[in-house]
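Asks: Predicted model follows, preceded by the sequence.
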Amino acid sequence: MHQTPPLPPAILLMGPTASGKTACALTLARHLPVEIISVDSALVYRDMDIGTAKPSAAEQAICPHHLIDIISPEEAYSAARFCADARRLMGEISARGRIPLLVGGTMLYYKALRDGLSDLPEADPTLRREIEDAAALEGWPALHDELARLDPDAAARLEPNDAQRIQRALEIVRLTGRPLAASYAQRESSVDTHRLIPIGLTPGERAILHARIEKRFDAMLLAGFVDEVETLRRHYRLDASLPSMRCVGYRQALEYLEGRCSLATFRDKGIFATRQLAKRQITWQRNFRERWGDIQELDCLNPELEKQVLESVCARLPAV
């Protein structure tokens, strides 16, 4: 009887910001034949290095890295594009006899890769402009009222001034004629091409992670984060509505450079926004644990973390 060959392995290393993912990934790279695929919606942007905690050139030289520095800060990157890029790269890496190691904290990308994507329409530039023009004329609360008439459930989950989400919700409802819940329910099926080995880094004590976040943000400031954003403003046409400038820290830096807040306020806002991001990432990961059931969680504050990650992965890999 013909037996189907086992699927090649792929490692998922996820966790909140400042949980030590990069250090753990590089430890794996020193012991296993891995290639790293970044699962980070900020690392895709060129010239955004300090504020994204992008791995240094020396760190990237330890093993091949993918999906870093691939687009301009003026462009957008989506979960759908990530899935297409990641699946292609996973296949190519496995074909080379190596192991894909997916590392990062953009939890939506992990969810899309594992659970499939909703059958949502592509952005429609003309309709989007119409919605933006209406918002400029009437204000986002009026557009929120319109959404409440078309899709009460979606509107109930959004604040009246949540421009980005109201715009997308209205766009989807107008394009499909369906409530958002119906559109999200229609998912593309994703064929399993790899046996996934998910590792989740979770802080045993949230206060210590918060202290790490503050220390890292201050280190970014000392490393020239403000100068980096000023240089970005000179080289690219940037404003706060771009996805790149919605990355944590960059929006707050723009406010400071535009004279809308002090340096101290920028620092406080940046640290607060990063802590909020970590909180959301931890919630996502908890939901993954409940939904998937196969994540091995490790305390990211354990001094032996890198060793634990290596041992956990090796125990779940076929002999290499």
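Replies: Received the coordinates, thanks. Please read these numbers as outputs of a predicted model, since none were measured by experiment. Numbers count the residues shown, from 1 in each chain.

Asks: Please make it C-alpha for all contacts and neighbour counts, starting now.
Replies: Fine.

Asks: Which helix or strand contains the nearest residue to E59 once chain neighbours are set aside?
Replies: Leaving aside its chain neighbours, E59 sits nearest to L26 (7.4 Å; criterion: C-alpha to C-alpha, 6 or more residues apart in numbering). Using DSSP states H and E, L26 maps to helix 21-31.

Asks: now for that helix, which elements pack on it?
Replies: If contacts are counted by 3 or more C-alpha pairs under 8 Å, 6 or more residues apart in numbering; DSSP states H and E, helix 21-31 sits against strand 9-14, strand 34-38, strand 99-104, helix 305-316.

Asks: mind checking how far the shortest one is from the chain centre?
Replies: The chain centre lies 15 Å from the centre of strand 34-38; the measure is C-alpha atoms, centre = their mean, to the nearest Å.

Asks: which residues sit against it?
Replies: For strand 34-38, the surrounding residues in contact (C-alpha atoms under 8 Å, 6 or more residues apart in numbering) are 25, 28-29, 63-68, 86, 89, 93, 98-104.

Asks: and it with helix 21-31, angle?
Replies: Our comparison of strand 34-38 with helix 21-31, counting by axes from the mean of the first three to the mean of the last three C-alpha atoms, to 10 degrees, yields an angle of 160 degrees.

Asks: Buried residues, strand 34-38. List them.
Replies: For strand 34-38, burial by neighbour count (16 or more other C-alpha atoms under 10 Å) applies to V34, E35, I36, I37, S38.

Asks: Pasting the second one now:
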Amino acid sequence: MGPTATGKTALAVETAKAINGEVISVDSALIYQDMNIGTAKPSEEEKQGIPHYLIDIISPQEQYSVADFVHDTNQCITDILGRKRVPILTGGTMMYFNALHHGISNIPEADKSVRQKIQIQIEHLGLSKMHERLQAVDPQSAAKIHPNDPQRITRALEVFESTAKPLSYWQAQKTDALPFDFVNFSIVPQNRSELHLRIEKRFEQMLEQGLLAEVKHLLNKYCLDADTPSMRSVGYRQVLQYFNDELSFEQMKERSVIATRQLAKRQLTWLNAWSDAHVLYMNNPSNLEEILQKVCVSTP
């Protein structure tokens, strides 16, 4: 597990080569076909012949839930273990990792019409009033959701209006975690500024590699807009705003880098709360040896 741009893929491939492993992607953006540059999707050369799963499995206009991920991952792990190989789960989508370890809440699917109605109400009444409404119907969720978080306020109210039950009720209805023993490693930077520089450099490389052309291709090939989950991915959202004349080119670059840094910060917050993770430091050449030693100690 680790923030974006910390070298997880390369380390996973080296680990897989050393312990007869195969890689399962734990990344909510790598699932999409034709989204290669902006997701930093590993090339065949980077995979070095190691099988990778849960990459390129749906089109960018399709939906993919946490429940879908848990189901697919369960099948992948079972298949890999059945062939006497080692599953190596690698990525930065902490919500996915959390679901594997602790189960998932049976929250109903999104209702687009209800969501649109709530978004209109937010525009007319303001976020503060809508957060007050959430406090009245679901005080538990309101206590956890910041008054300036439109996405989570909208989702919580949408669930309540669609089901007549608060989001906190559904979150308490959890399925079981997967029946496997996980050995957890978190790859983190020793210096945040180093990670920030890597993020900025990588986005510049994405632009040089043709990110704008990739997004144009996606818009021509698929039925996509700003509300499509795939287009809410960091980088793609900002390029879409640039194409819609909502941002200048320089603003698009700046906001993409800022959004990626914010994503990395959220990922690190998750990791800091992960009590049983072995911490590895980014750019440390001894990481592989450390992993192999701890895997051998942890495996019966």
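Replies: The structure has been received and is ready for your questions. Values in this document were obtained by computation on a predicted structure and should not be read as measured data.

Asks: if we can go back for a sec, what's the counterpart of the residue nearest to E59 of structure 1 in structure 2?
Replies: Aligned by TM-score structural alignment, L26 of structure 1 pairs with V13 of structure 2.

Asks: What of R251 of structure 1?
Replies: Matched by TM-score structural alignment, R251 of structure 1 corresponds to R237 in structure 2.

Asks: my guess is its match meets T228, correct?
Replies: No - taking C-alpha atoms under 8 Å as the definition, R237 of structure 2 is not a contact partner of T228, at 9.8 Å.

Asks: so the match of L26 of structure 1 makes contact with E45?
Replies: No - V13 of structure 2 is not in contact with E45 according to C-alpha under 8 Å; the separation is 11.0 Å.

Asks: more neighbours, the two?
Replies: A direct count of neighbours by other C-alpha atoms under 10 Å for V13 of structure 2 and E45 places V13 higher, at 22 against 8.

Asks: residue ranges for the strands of the stretch 151-300 of structure 1, please.
Replies: For the stretch 151-300 of structure 1, the strands defined by DSSP state E, counting those that start in this stretch cover 195-202, 296-299.

Asks: picking that back up, between the helices and strands packed on helix 21-31 of structure 1, which one is closest to W292 of structure 1.
Replies: Nearest to W292 of structure 1 among those is strand 9-14 (12.8 Å), distances taken as C-alpha to C-alpha.

Asks: could you give the angle of that closest one to strand 195-202?
Replies: 20 degrees.

Asks: Which neighbouring elements make contact with strand 9-14 of structure 1?
Replies: Strand 9-14 of structure 1 packs on helix 21-31, strand 99-104, strand 195-202, going by 3+ C-alpha pairs under 8 Å, 6+ apart.

Asks: Now distance to M14 of structure 1 too, for those, in CSV please.
Replies: As requested, those are arranged in CSV below (distance: least, C-alpha to C-alpha, whole Å):
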stretch, distance to M14 of structure 1
helix 21-31, 7
strand 99-104, 5
strand 195-202, 5
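
Asks: okay, those, which one's buried deepest?
Replies: For the helices and strands packed on strand 9-14 of structure 1, the largest average neighbour count (mean count of other C-alpha atoms under 10 Å) is found in strand 99-104, namely a mean of 25.

Asks: Measure the mean distance from that strand to structure 2 post-superposition.
Replies: On superposition with structure 2, the mean distance recorded for strand 99-104 of structure 1 (mean C-alpha distance after the TM-score superposition for structure 1) is 0.7 Å.

Asks: Onto which residues of structure 2 does the helix or strand following that strand map?
Replies: Counting by DSSP H and E, the element after strand 99-104 of structure 1 in chain order, helix or strand, is helix 107-115. Mapping helix 107-115 of structure 1 onto structure 2 (TM-score structural alignment) gives residues 94-102.

Asks: give the contact list for the aligned residue in structure 2 for V309 of structure 1.
Replies: By TM-score structural alignment, V309 of structure 1 lines up with I291 in structure 2. Shown in contact with I291 of structure 2 (C-alpha under 8 Å, 6+ apart): T15, F185.

Asks: what about the match of R251 of structure 1, distance to I57 of structure 2?
Replies: Distance, R237 of structure 2 to I57 of structure 2, by C-alpha to C-alpha, to the nearest Å: 21 Å.

Asks: With neighbour numbers in mind, choose between the two.
Replies: Comparing R237 of structure 2 with I57 by other C-alpha under 10 Å, the one with more neighbours is R237, at 22 against 12.

Asks: list the contacts for the residue nearest the centre of structure 1?
Replies: With distances taken as C-alpha atoms, centre = their mean, T106 lies nearest the centre of structure 1, 2.0 Å away. Counting by C-alpha under 8 Å, 6+ apart, T106 of structure 1 touches V39, D40, S41, Q281.

Asks: Please repeat the previous calculation with a cut-off of 10 Å.
Replies: 14-17, 38-42, 79, 277, 281, 284 (C-alpha atoms under 10 Å, 6 or more residues apart in numbering).

Asks: hang on, the earlier thing: could you check how far the match of L26 of structure 1 is from P87 of structure 2?
Replies: Counting by C-alpha to C-alpha - V13 of structure 2 and P87 of structure 2 are separated by 11 Å.

Asks: hey, what's in contact with both of those two?
Replies: G21, E22, V23, H52.

Asks: In structure 1, what residue corresponds to Q61 of structure 2?
Replies: Looks like Q61 of structure 2 aligns to E74 there (TM-score structural alignment).
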